[in-house]
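Colleague: sequence unavailable; structure follows:
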């Protein structure tokens, strides 16, 4: 299910901004973009999210900036400075031997060499900062879940309407299947008359067996009954609180299976049309179900 929440905060000489967003997903997939110098933060945030969310592709972004000035201590790296001076001396001696005269180096040039001066940065209080961030994230997740719930309520109306459509089409299918019986019986009699008129010594038992087999293959009563049962189950799931997306996702497969069988067994143009309409609504509902927790 899609959702979004953002927030800002400040403390421990730092300021930060949050961004949480999710898109549809069959399972739960979490991605974190966090500062790598705050040890243990991702594990804490992951635990909070998995306790609140069961489905969706969720991305959590956190940007942290320091408010403090660069207050590190500058130190002179004596070994590195001696290495630089010795190298300069060798260069001057080699140049002199070749008749070259080099301009004298000054202190600024020497300290500008890599490693001669070192900056010792102070270590921030990451434990206190981490706990503050975790507490703020907990509140932010509450807003995030609320945004997903608001969308869920809107989807509930859409899916409820689609369930009503499936129920209506199922009733139409039942009426057409009942009306088809007389027409089907007439067609069977005509076909039987053509066959028996051209064949001698027909076994009546064999004819009865074939007729029964045809009747079974074309009977859609079970499919219609199961569609009705699935409608009741879907309504019950939509009205439940908590995560029902996966259950509805599985139920949509059952809906689709019955609609496919109904179309393949219909043998009646009007009933086939209703079956195709059923498949269309079921596909539309399945897309919406992917948005549910």
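Modeller: Received it, and whenever you're ready, just let me know what you need. Everything quoted here is computed from the prediction, not taken from an experiment.

Colleague: switch to C-alpha atoms for all contacts and neighbour counts from now on
Modeller: Noted.

Colleague: quick one, helices of the stretch 151-293 of the chain?
Modeller: 204-218, 221-239, 245-266, 269-289 (DSSP state H, counting those that start in this stretch).

Colleague: another structure for you, compare them:
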């Protein structure tokens, strides 16, 4: 299964008590790397969140932001700074007495100083918020996975086209390789005739033996068989349900080794040109495979 490692999704769930927002982005990475930003006070949910992410994503960097707004009565609390309020009230009372002022000191006058009442952090009810967060998180991850699959299908389509092109070029390389023994024999014969100027009679049997030895050194039939096998394995990995990025990357390295060997053994310019074209296609595959999960 070909999935892209690059995608984006978001989801929101709102009830009378909680508003939950999840925003997630995924990028290329060699391993699963989760960077989570979570509303303060809900840190104990981190492992649950990462567990759900791991169910969907096998490889890649995942940046996820989870915002939880607790609007329930249990989530709102305030605390009065009684010592400060009493001290300020007593100071105002003394001032009234010293200046012989009339009237009562109002609560508004005390509160105007500030810092008399402040919000306090309430221990969060994880059992209450998780049923709101989990479906929202799963929706976001499902949408993320859908986008990764769409991108993966586009990549797979391109991979198939390039594999078809490589397979066609490999057939041409095989056809060219079949002509090598005769080409080597004729090249050897022409060289000997050029060196002896026709004075020495050429032993055709000896020429055939030497040509066979040279042709054997240039034989690429094993490399062609292995390259064809790699093509079939590449296609099988694309259809498999498991993440294909790592296996495809390793397989591509083997691909390159086969064609490097063919290039070193090649004795024909036309064959060398085809091998160069194949290696160009392999490089394009390599660049795209870096984004496969």
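Modeller: Yes, it's here. The shown structure was predicted, so the numbers you read here are calculated from the model rather than taken from an experiment.

Colleague: can you pull the TM-score for these?
Modeller: Once superposed, the chains reach a TM-score of 0.76 (TM-score structural alignment, normalised by the length of structure 1), with 265 aligned residues with a C-alpha RMSD of 3.5 Å.

Colleague: so which of the helices of the stretch 151-293 of structure 1 is nearest residue 34 of structure 1?
Modeller: helix 245-266 (29.4 Å; C-alpha to C-alpha).

Colleague: and the closest one, which residues are buried?
Modeller: 245-246, 248-249, 251-252, 255-256, 258-260, 262-263, 265-266 (16 or more other C-alpha atoms under 10 Å).

Colleague: what do you get for stretch 53-60 of structure 2?
Modeller: Result for stretch 53-60 of structure 2 [16+ other C-alpha under 10 Å]: buried residues 53, 57, 59, 60.

Colleague: doesn't residue 31 make contact with the second one?
Modeller: Read that as residue 57 of structure 2. No: judged on C-alpha atoms under 8 Å, residue 57 of structure 2 makes no contact with residue 31 at a distance of 10.1 Å.

Colleague: ok so, going back, wait, which of the buried residues of stretch 53-60 of structure 2 is closest to residue 124 of structure 2?
Modeller: So of the buried residues of stretch 53-60 of structure 2, ranked by how close each gets to residue 124 of structure 2 (C-alpha to C-alpha), first place is residue 53, at 22.7 Å.

Colleague: aligned partner of that closest one in structure 1?
Modeller: Using TM-score structural alignment, the partner of residue 53 of structure 2 in structure 1 is residue 49.

Colleague: need the residues that contact the helix or strand containing its match.
Modeller: Take DSSP states H and E as the rule and residue 49 of structure 1 turns out to sit in helix 41-52. If you take C-alpha atoms under 8 Å, 6 or more residues apart in numbering as the criterion, helix 41-52 of structure 1 is touched by 30, 32, 34, 130, 134, 137, 138, 141, 145.

Colleague: residues of the following helix or strand past that helix that come out buried?
Modeller: Later in the chain than helix 41-52 of structure 1, the nearest helix or strand by DSSP H and E is strand 56-66. By 16+ other C-alpha under 10 Å, the buried positions in strand 56-66 of structure 1 come out as 56, 57, 58, 59, 60, 62.

Colleague: columns distance to residue 117 of structure 1 on top of the residues you listed, output as CSV?
Modeller: Shown next, in CSV, are the buried residues of strand 56-66 of structure 1 (distance: C-alpha to C-alpha, whole Å):
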residue, distance to residue 117 of structure 1
56, 50
57, 47
58, 45
59, 41
60, 39
62, 33
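
Colleague: what's the closest of these to residue 208 of structure 1?
Modeller: Residue 208 of structure 1 lies nearest to residue 56 out of the buried residues of strand 56-66 of structure 1, by C-alpha to C-alpha, at 55.6 Å.

Colleague: the closest one - nearest residue in space that isn't next to it in sequence?
Modeller: Nearest residue to residue 56 of structure 1, sequence neighbours excluded (C-alpha to C-alpha, 6 or more residues apart in numbering): residue 25, at 4.2 Å.

Colleague: what lines up with that neighbour in structure 2?
Modeller: So residue 25 of structure 1 corresponds to residue 29, using TM-score structural alignment.

Colleague: just give me the neighbour total for that match.
Modeller: 17 (other C-alpha atoms under 10 Å).

Colleague: helix, strand or coil: sort out it for me.
Modeller: At residue 29 of structure 2, secondary structure determined by DSSP: H, G, I helix; E, B strand; the rest coil is coil.

Colleague: ok, residue 20 of structure 2 next?
Modeller: Assigned by three-state DSSP, the conformation of residue 20 of structure 2 is strand.

Colleague: aligned partner of it in structure 1?
Modeller: Using TM-score structural alignment, residue 20 of structure 2 pairs with residue 16 in structure 1.

Colleague: hmm, that match is touching residue 67, no?
Modeller: No: using C-alpha under 8 Å, residue 16 of structure 1 makes no contact with residue 67, being 10.2 Å away.

Colleague: from residue 244 of structure 1, how far out is the match of residue 20 of structure 2?
Modeller: With distances taken as C-alpha to C-alpha, to the nearest Å, residue 16 of structure 1 is found 35 Å from residue 244 of structure 1.

Colleague: doesn't residue 126 make contact with residue 38 of structure 1?
Modeller: Yes: under the criterion of C-alpha under 8 Å, residue 38 of structure 1 makes contact with residue 126 at 5.7 Å.

Colleague: which parts of the stretch 1-150 of structure 1 are helices?
Modeller: Going by DSSP H, counting those that start in this stretch, the stretch 1-150 of structure 1 shows helices at 41-52, 78-97, 107-111, 126-198.

Colleague: coming back round to it: the match of residue 53 of structure 2 and residue 140 of structure 1: what is the separation?
Modeller: In terms of C-alpha to C-alpha, residue 49 of structure 1 sits 11 Å off from residue 140 of structure 1.

Colleague: quick check: closest non-adjacent residue to residue 151 of structure 2.
Modeller: residue 4 (5.5 Å).

Colleague: need the contact list for the one you found.
Modeller: 148, 149, 151, 152, 155, 291, 292, 293.

Colleague: could you single out the nearest of the buried residues of stretch 53-60 of structure 2 to residue 118 of structure 2?
Modeller: The closest of those, once distances to residue 118 of structure 2 are taken by C-alpha to C-alpha, is residue 53, at 37.2 Å.
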